[in-house]
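Peer 1: Sequence first, then the predicted structure:
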Amino acid sequence: MSNSSFFAGASGDFHTFQFRAMNTRIDMAFYCKSEQAARLEETAAHWFQNTEERFSRFREQSELSHLNRLAGERCMVSDAMMEVLRLADAYRELTGGAFDPLILNALHAAGYSESFELLKQHPDLAAAEPAKSVQGSTASMQLNPVMKSVQLPAQSGLDLGGIVKSWAVRRLAEHLRKELFIERGFVNAGGDLAAWGPRDEVADPWRIGIEHPWDTDADAGIIALVSGAAATSSKLGRKWAAAAGPMHHLIDPRTMRPSDSDVAQCTVTGKDVVACEVWAKAICILGLDDGLELFARKAEDCEALVFTQDRQSHLFASPESIGTRWQGVRYDHFREPARA
């Protein structure tokens, strides 16, 4: 999602701030008393910092790195790690394996073994070695929520980057709304966003610019939400050159290679930011027809704007959403969900 195009009208004190964490830009906006603003900013910054320290695969001392080093052994994990692993496992099943967190070896084989910031500064890190062949596995994590333990398949590794970012947005938004009683707010972590507003009155929506896949100076339209979520996944942002050719970060678990589907970018909107993030990624990996077919059957209360490699745009939404939820979106093809 565009970081520069959100707005909502309301009475009260309006505060915004931005910072970087988890290799992305975090944008926040909310209405609160002025004396609360600094404390809320500190709370948010600490939350994303702590999340990165626990879940980053690029930090040797993170809990995730520790878990990956012990693949094949049963390990005790924190409550937060168990929560995310259970989410990841549930979405692996729901998407038929299109979303799979056990892709670390494939990312390394494609050259994505350092943080993307380092790859941009030193592209030779990825290009130095030819991409290796990595075999997929039908094995999955063995989770024991009661014992708070997990066993990864031997010689495997987890990458939780995408789902952790959306989970962090969801958890922070819930904390601000339910525990700190912030009635209207907005959290956007590099395109994974959650917005909320008061339920007992008609409120102006948040208006979020949709990132244009081929024109960084323009939006592809606006998503208008009073309360809800959205996420964008793309093959165009995190890409690099390797000895075997162009690479990107969206690994197809069926091939353990960067996806070669006909989808370049997908934006999904719905009620839950984690669901939006997972489905946006799954559609990019599966491709337009297979992705939207699964999306129609499994993703409740979600809609999607898909851009294909031939620079065509496909809006998958109810007619009532055009001009209300989706504003100013130019699309070449329209599909109405035929959900039971």
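Peer 2: Yes, it's here. Since the model is a prediction, treat every value here as computed from it, not as a measurement.

Peer 1: Please count neighbours and contacts with C-alpha atoms only from this point.
Peer 2: Fine.

Peer 1: and the gap between the closest residue in space to R257 that isn't next to it in sequence and Q309?
Peer 2: The spatial neighbour of R257 that comes closest, neighbours along the chain excluded (Cα to Cα, 6 or more residues apart in numbering), is I251 at 5.3 Å. Distance of I251 to Q309, given as Cα to Cα, to the nearest Å: 17 Å.

Peer 1: So between those two, which is more surrounded?
Peer 2: Under the criterion of other Cα atoms under 10 Å, the comparison of I251 against Q309 puts I251 first, with 26 against 15.

Peer 1: Just to be sure, C75 is in a helix?
Peer 2: No - if the criterion is DSSP: H, G, I helix; E, B strand; the rest coil, then C75 is strand and not within a helix.

Peer 1: separation between it and N50?
Peer 2: Separation of C75 from N50 (Cα to Cα) stands at 21 Å.

Peer 1: What of V187?
Peer 2: Remark: distance between V187 and N50 (Cα to Cα) = 17 Å.

Peer 1: Tell me which residue of this protein is positioned farthest from its centroid.
Peer 2: Taking Cα atoms, centre = their mean, the residue of the chain most remote from its mean C-alpha position is E35, at 31.8 Å.

Peer 1: which SS class is it?
Peer 2: helix.

Peer 1: and if you look at F334?
Peer 2: At F334, secondary structure determined by three-state DSSP is strand.

Peer 1: Near it, how many other residues are there?
Peer 2: Residues near F334, counting by other Cα under 10 Å: 14.

Peer 1: same deal with E117?
Peer 2: Residues contacting E117 under the criterion other Cα under 10 Å number 12.

Peer 1: ok but it is inside a strand, no?
Peer 2: No - under three-state DSSP, E117 falls outside any strand and is assigned helix.

Peer 1: quick one: it and W167, what's the gap?
Peer 2: Going from E117 to W167 by Cα to Cα gives 22 Å.

Peer 1: for the residue nearest the centre of the chain, what are its contacts?
Peer 2: By Cα atoms, centre = their mean, the chain has its centre lying nearest to E277, at 3.8 Å. Listed by Cα atoms under 8 Å, 6 or more residues apart in numbering, the contact partners of E277 are G162, I163, S166, D192, A230, A231, T232, S233, V268.

Peer 1: In CSV, list the residues you listed along with secondary structure and neighbour count.
Peer 2: Listed next are those as CSV, based on DSSP: H, G, I helix; E, B strand; the rest coil; neighbours: other Cα atoms under 10 Å:
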residue, secondary structure, neighbour count
G162, helix, 15
I163, helix, 25
S166, helix, 28
D192, strand, 29
A230, strand, 31
A231, strand, 30
T232, strand, 27
S233, strand, 27
V268, strand, 25
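
Peer 1: and here's the other structure:
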Amino acid sequence: MRLTVEDPAVLGAACGELKGLMDRVDKAASRFRVDSELSVVNRRAGALVPVSRLLVDLVDVSLVAARVSGGAVDPTVGPAVIAAGYDVDIEAVRRRFPPPLHEPQPPLEASGAPGEQMVGGTHPQSAELGGAHRQAVVGGVRGGSPGVGGVAGWREVRLNRKLALLGVPKGCALDLGATAKAWTADRAANLLSKRYGCAVLVEIGGDLRAAGAPKEPWVVTVAERSGGPGVLVTLTHGGLATSTRTVRRWRTADGYAHHVIDPRTGRPAEGAYRTASVWAPTAVRANTFSTALVATSDAALGRLKLASHPARLIGADGEVTELSGWPAASRAA
């Protein structure tokens, strides 16, 4: 995670608030802790479970994303992610089948974080927040398997917003990784910008949200992986998300797998686009489209064009396609 603020004096306090929000999201929706609310819901599949208003909001956002994406971003992929091998922290997953000594290691972290940012001739203050919060915003539990030919389906989720009750059918598990971190970035950026009266950037795992009115546009590096080739774009507001199947991946007995699931098959996506970067008014909406494009490729392209969100797509062969007003002069991957 990275937090960048235009006013250096507020950085410490703003970091504290962001950590507090991440703690609350962690307790509500982490699939890496057995005591999270979502883990309890998944263990009690088949029953309606009382949950917090925070988890209601997080699940509600995931269901909206599923509808907007035509089901490409489906929160019921939890069992499919686990079946692909991603059942614990990513580094532990990678240690199960280390690559041969002669094979290059896959990249370790996603990019999309702000690059060098100049505001009024000086560097704004920023801080990277890591540690226990790195895996704080994905949902699901061990066990279960995807349905035949796909996943259980987001329409099977039962959410009573008024009574704050949540349930999934037996054999199903929720994973909120595609939307919860983007929601957190949106929420944090808006709250911190209003509270401290300055422009703010919040980036969590490739999902970025800009809030407030910066004196000069932010300059943001968009890349598939940290330290890799990228392009510079300017940003004053809204969300920017990069989704890729080239980074969060691991070896299995059958070859490489990754965390972006195609809900139609219940398996890691193998479509035309390996990476998608999208701008939208919010990080949630940007993430919805970037994830959908990697998960289902051409099936999601029509929806993106209708929404007219600027996008940069990288094909499996490295060919770059820019759509709907994405800034020109991007380099080939």
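Peer 2: Sure, I can see it. Everything numeric in this text was worked out from a predicted model, so none of it was measured.

Peer 1: Throw the contacts of E277 of the first structure into a markdown table and include distance to F58 of the first structure, thanks.
Peer 2: Conversion of the contacts of E277 of the first structure to a markdown table gives the following (distance: Cα to Cα, whole Å):
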| residue | distance to F58 of the first structure |
| --- | --- |
| G162 | 14 |
| I163 | 16 |
| S166 | 18 |
| D192 | 21 |
| A230 | 26 |
| A231 | 23 |
| T232 | 23 |
| S233 | 21 |
| V268 | 28 |
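
Peer 1: Go through these and name the one nearest M81 of the first structure.
Peer 2: Proximity of the contacts of E277 of the first structure to M81 of the first structure (Cα to Cα) peaks at I163, which lies at 11.7 Å.

Peer 1: what residue of the second structure takes the place of the closest one?
Peer 2: Aligned counterpart of I163 of the first structure in the second structure: T179 (TM-score structural alignment).

Peer 1: One more: E93 of the first structure?
Peer 2: For E93 of the first structure, the aligned residue in the second structure is R67 (criterion: TM-score structural alignment).

Peer 1: Which of the helices or strands spans that match?
Peer 2: helix 53-68 (DSSP states H and E).

Peer 1: buried sites along that helix?
Peer 2: Neighbour counts over helix 53-68 of the second structure (16 or more other Cα atoms under 10 Å) mark L55, V56, L58, V59, V61, S62, L63, V64, A65, A66, V68 as buried.

Peer 1: Helices of the stretch 151-300 of the first structure, residue ranges please.
Peer 2: 161-174, 273-286, 288-298 (DSSP state H, counting those that start in this stretch).

Peer 1: Serialize these to JSON lines and add fields for distance to F316 of the first structure.
Peer 2: Shown next, in JSON lines, are these (distance: least, Cα to Cα, whole Å):
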{"stretch": "helix 161-174", "distance to F316 of the first structure": "22"}
{"stretch": "helix 273-286", "distance to F316 of the first structure": "12"}
{"stretch": "helix 288-298", "distance to F316 of the first structure": "8"}
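
Peer 1: looking at those helices, which is buried most?
Peer 2: Greatest average neighbour count among these goes to helix 273-286 (a mean of 28), per mean count of other Cα atoms under 10 Å.

Peer 1: which residue lines up with E83 of the first structure in the second structure?
Peer 2: So, by TM-score structural alignment, E83 of the first structure is matched to D57.

Peer 1: whoops, E211 of the first structure was the one
Peer 2: The alignment partner of E211 of the first structure in the second structure, by TM-score structural alignment, is A223.

Peer 1: Which residue, other than its chain neighbours, is closest to that match?
Peer 2: Closest to A223 of the second structure by Cα to Cα, 6+ apart is G230, at 4.2 Å.

Peer 1: just A84 of the second structure next, same as before
Peer 2: In space, and not counting its chain neighbours, A84 of the second structure is closest to A257: 6.5 Å by Cα to Cα, 6+ apart.

Peer 1: Please name the residues that touch the aligned residue in the first structure for the one you found.
Peer 2: Aligned counterpart of A257 of the second structure in the first structure: M247 (TM-score structural alignment). Listed by Cα under 8 Å, 6+ apart, the contact set of M247 of the first structure reads A110, K239, W240, A241, P258.

Peer 1: okay, now the third one: neighbour count?
Peer 2: The local packing of W240 of the first structure (other Cα under 10 Å) involves 21 other residues.

Peer 1: pretty sure it is touching P123, no?
Peer 2: Yes - using Cα atoms under 8 Å, W240 of the first structure is in contact with P123, at 7.2 Å.

Peer 1: Show me where the stretch 101-250 of the first structure has its strands.
Peer 2: Using DSSP state E, counting those that start in this stretch, the strands assigned to the stretch 101-250 of the first structure run over residues 142-144, 149-151, 185-189, 192-196, 206-211, 219-225, 228-234, 239-242, 245-248.

Peer 1: average offset between the third one and the second structure?
Peer 2: After superposition onto the second structure, the average distance of strand 185-189 of the first structure to its aligned residues comes to 0.9 Å, using mean Cα distance after the TM-score superposition for the first structure.

Peer 1: before we move on, what about the second one?
Peer 2: When the second structure is superposed, strand 149-151 of the first structure averages 1.4 Å from its matched positions, counting by mean Cα distance after the TM-score superposition for the first structure.

Peer 1: Same question for the fifth one.
Peer 2: If you overlay the two and look at strand 206-211 of the first structure, the average distance to its match in the second structure is 0.7 Å (mean Cα distance after the TM-score superposition for the first structure).

Peer 1: what angle do that strand and strand 228-234 make?
Peer 2: Angle between the axes of strand 206-211 of the first structure and strand 228-234 is 10 degrees (criterion: axes from the mean of the first three to the mean of the last three Cα atoms, to 10 degrees).

Peer 1: helices or strands next to strand 206-211 of the first structure in the packing?
Peer 2: Under the contact criterion of 3 or more Cα pairs under 8 Å, 6 or more residues apart in numbering; DSSP states H and E, strand 206-211 of the first structure touches strand 219-225.

Peer 1: follow-up on the earlier one: for the strands of the stretch 101-250 of the first structure, which one sits closest to H333 of the first structure?
Peer 2: When those are compared by Cα to Cα, strand 219-225 sits nearest H333 of the first structure, at 14.5 Å.

Peer 1: what's the average per-residue distance for the closest one once overlaid on the second structure?
Peer 2: For strand 219-225 of the first structure, the mean deviation from the second structure after alignment is 1.6 Å (mean Cα distance after the TM-score superposition for the first structure).

Peer 1: tell me which residues of that strand are tucked away?
Peer 2: Within strand 219-225 of the first structure, the residues scored as buried using 16+ other Cα under 10 Å are D219, A220, G221, I222, I223, A224, L225.

Peer 1: what residue of the second structure matches up with the third one?
Peer 2: Right, G221 of the first structure. Taking TM-score structural alignment, G221 of the first structure has V231 as its aligned residue in the second structure.
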